[in-house]
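Chemist: Build me a model from this:
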Amino acid sequence: MKTLLVPVASHDALPSVFETAILTARRFGSLIEGVSLRPALAEYVPVDMVGGMTWLRDEEADKVEAERAGRQFIDFMTRAGLPLAAEGPCNPEALAAGPRYRWRADVPAGDGFLGQHARLFTATVVGRPGTEDGAPRMTTFETALFESGRPILLAPPIAPATLGEAILIAWNGSTETARAVAFAMPFLRQAKRIRVISVEGGTVPGPTAEELARALACEGIGADFRAHSAGRRTPGEVYLAEAETFGCDLLIKGAYTQSRLRQMIFGGPTSHLLAHAAIPMLMAH
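Modeler: Just a heads-up that it's a prediction; the model follows:
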């Protein structure tokens, strides 16, 4: 987790996104790069469905928005005591410098850049999306998740106090969750407590929670496991209840083992966690 990308957009969870990135950077001595995230100029909003009139985003307003995002990011990092990263490549001296930040100003508008640029980073830190006013956009999460090939660290609406001390792995036997566990190995190697849980009816053909715990032991990582029987609660509800009982401050899960369309219609664990989780989550697809 040596490099973290933080897309900066105007939403209520932005302080939590910054704090989640800082907690991670302090744990691993990471470089945090901030970039402005805003709609592309080609995106428009129809205001007259009869006449077909549209308003294009103003280029000057777009520039002002990007500058404001940069000030927010730099001010937060400065108040947190993080130094500005030195110019140049990440040589051994830079890597030994500990947590630090930089702001990239020359960033085009639109989500397309985010999905491509995120491929250069160990993880991308975004806010947990929501439907209410002021919540982070779902498109930001999904672009980073599906286009980057890297894991997503989801910040909860309220900034966490700790991160990665007690980890819960929501195991369903899938390739998506296996990737999430692989990406999470830096966290797992430093965690004080780890629990692997599965829920009957919420798994696909694959290894069991007990088998994953044994595999982690072969990596020198201690973890206990719980296999929950089917009940009246959904897998997503069980995951969050177990996370609270365990005192979890990081939940690891594969995203969208079921298709997005199916989850939109019928619901699913990923959709439930995206709607209700109050703890940081590391996800991968």
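
Chemist: going forward, measure contacts and count neighbours with C-alpha atoms only.
Modeler: Fine.

Chemist: count of residues packed around the closest residue to Leu273 other than its chain neighbours?
Modeler: Nearest residue to Leu273, sequence neighbours excluded (Cα to Cα, 6 or more residues apart in numbering): Gly236, at 6.2 Å. Counted with other Cα atoms under 10 Å, residues neighbouring Gly236 total 22.

Chemist: Gly236 should be in a strand, yeah?
Modeler: No: secondary structure of Gly236 (DSSP: H, G, I helix; E, B strand; the rest coil): helix, not part of a strand.

Chemist: you'd agree it is up against Leu274?
Modeler: No: contact criterion Cα atoms under 8 Å: Gly236 and Leu274 do not qualify, at 9.7 Å.

Chemist: circling back: report the contact partners of the residue nearest to Leu273.
Modeler: Contacts were defined as Cα atoms under 8 Å, 6 or more residues apart in numbering; by that measure Gly236 touches 268-270, 272-273.

Chemist: quick one more, to check against the first:
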Amino acid sequence: MPPIHRRDQAMPLRTLLVHGDADSQMPVRMSLATDVARRHHAKLLVIFALQGRSAAFLYAQHAPADVVSRQIRAERLRAARIGARLADRAARAGIGLAWRAIEGRPDTVLAQQAAAADMLVLSQDSDDAASPLVAPVTLAAGKPVLCVPRGGPFASCGRRVLLAWNGSREAARAAHDARPFLRQAERVILFTADDETSAGTSAEDAASHLAADGISVEIQRAPLNRRDPGQAILGAASDHGVDLVVMGAYGHSRLREWAFGGATRTVLRSMAVPTLLSY
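Modeler: All right, here's what the predicted structure looks like:
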């Protein structure tokens, strides 16, 4: 039976680490992270991964040294401008924000810096992403990841929560990591597929444990009927109008690259609301 963590081990949210970049989804994930930080009295840490120097090694033979040097300086300057702008906006909103620019691949940098935060905030990978972030960061960081769907914005996150439950260690970890959200939620649905539950903790025992921490949950069951468990989770989230899905992440290392298992991959490919992943 996978352990369900003691209530005094559930830590509050104090620091949210946000992936800093100049991509089109940066305003969406910053908006959501700011809203979560405000509700939980947390601060924000924005991490920019600088790849200019590593790119210089790849293209040094094809580009003059002064061109490469200018690209590196421009990347640092861009991160500094974005970081300063974000810090100013956060200060006006009464939220503490610090930012750092660190050289390295984004997945490596974010996973390494996760030790300085309670949760990471990343955007959903695009279908054609050359270097996906969510899988390698979630499976290597050792901290929960709040994945924000592309598009947005989102009016709320964590008021109506669907907790996907199959009795596994990963599900128990997700329930533990989501405690700050579950305690503030107006409604928590513990969703389980009768033919998917493992030999671990039952939905009733999980609900009883959460109730001991003052978290009231509704148990909802649905048969898979040969559906992918991920599709069942997506359907339940839509049916109940939730604004946050919480689930355990399942993954493995393949050819030195981290990859998600089927249900997790299905949810993240078609997600419509923010999803909290724990591994």
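
Chemist: what about Ile32 of structure 1, is that helix, strand or coil?
Modeler: Looking at Ile32 of structure 1 with three-state DSSP, the answer is strand.

Chemist: likewise the one 10 residues further on?
Modeler: Assigned with three-state DSSP, Ala42 of structure 1 falls in the coil class.

Chemist: What of Ser271 of structure 1?
Modeler: Classification of Ser271 of structure 1 using three-state DSSP returns helix.

Chemist: Just give me the match in structure 2 for it.
Modeler: Alignment note: Ser271 of structure 1 maps to Arg265 in structure 2; criterion TM-score structural alignment.

Chemist: Can you report how many residues lie near Leu32 of structure 2?
Modeler: 21.

Chemist: Quick one: map it onto structure 1.
Modeler: Correspondence of Leu32 of structure 2 to structure 1, assessed by TM-score structural alignment: Thr20.

Chemist: so what's that match up against?
Modeler: With contact set as Cα under 8 Å, 6+ apart, Thr20 of structure 1 has these partners: 125, 155, 159-160, 163, 280.

Chemist: Mind checking which of these land in strands?
Modeler: With strands taken from DSSP state E, the overlap with the contacts of Thr20 of structure 1 comprises 125, 155.

Chemist: Show me what the helix or strand that contains Thr78 of structure 1 packs onto, helices and strands only.
Modeler: Assigned by DSSP states H and E, Thr78 of structure 1 belongs to helix 59-79. Under the contact definition 3 or more Cα pairs under 8 Å, 6 or more residues apart in numbering; DSSP states H and E, helix 59-79 of structure 1 sits against strand 3-8, helix 14-28, strand 31-36, strand 100-104.

Chemist: average gap between the longest one and structure 2?
Modeler: Superposed on structure 2, helix 14-28 of structure 1 shows a mean distance to its aligned partners of 1.0 Å (mean Cα distance after the TM-score superposition for structure 1).

Chemist: Strand 31-36 and that helix, what's the angle between them?
Modeler: Inter-element angle recorded for helix 14-28 of structure 1 and strand 31-36: 160 degrees (by axes from the mean of the first three to the mean of the last three Cα atoms, to 10 degrees).

Chemist: gap between the two ends of stretch 163-178 of structure 2?
Modeler: Using Cα to Cα, to the nearest Å, the end-to-end distance of stretch 163-178 of structure 2 comes out at 9 Å.

Chemist: What is the corresponding segment of structure 1 for that stretch?
Modeler: Going by TM-score structural alignment: stretch 163-178 of structure 2 matches residues 169-184.

Chemist: May I see the buried residues of that stretch?
Modeler: In terms of neighbour count (16 or more other Cα atoms under 10 Å), stretch 169-184 of structure 1 has its buried residues at 169-174, 176-181, 183-184.

Chemist: now swap in stretch 104-113 of structure 2 and tell me
Modeler: Across stretch 104-113 of structure 2, burial judged by 16+ other Cα under 10 Å covers 104-111.

Chemist: what residues does that stretch touch?
Modeler: Residues outside stretch 104-113 of structure 2 that contact it (Cα under 8 Å, 6+ apart): 19, 47-51, 54, 102-103, 133, 136-138, 140-142.

Chemist: So which of the residues you listed is the closest to Ala237 of structure 2?
Modeler: The nearest member of the contacts of stretch 104-113 of structure 2 to Ala237 of structure 2, counting by Cα to Cα, is Thr138 at 21.4 Å.

Chemist: quick one, what contacts the closest one?
Modeler: Residues in contact with Thr138 of structure 2 (Cα under 8 Å, 6+ apart) are 111, 144-145, 249, 277-279.

Chemist: still on that earlier bit, what's the burial count for the match of Ser271 of structure 1?
Modeler: Neighbours of Arg265 of structure 2 under the rule other Cα under 10 Å: 17.

Chemist: Kindly report the same for Glu196 of structure 2.
Modeler: Glu196 of structure 2 sits with 14 neighbouring residues when counted by other Cα under 10 Å.

Chemist: To which residue of structure 1 is it aligned?
Modeler: Aligned by TM-score structural alignment, Glu196 of structure 2 pairs with Gly202 of structure 1.

Chemist: does that match really touch Glu237, like I thought?
Modeler: No: counting by Cα under 8 Å, Gly202 of structure 1 sits too far from Glu237 to count as a contact (11.2 Å).

Chemist: I'd like the distance between the equivalent of Glu65 of structure 1 over in structure 2 and Arg100 of structure 2.
Modeler: Matched by TM-score structural alignment, Glu65 of structure 1 corresponds to Glu75 in structure 2. To Arg100 of structure 2, Glu75 of structure 2 is 13 Å away according to Cα to Cα.
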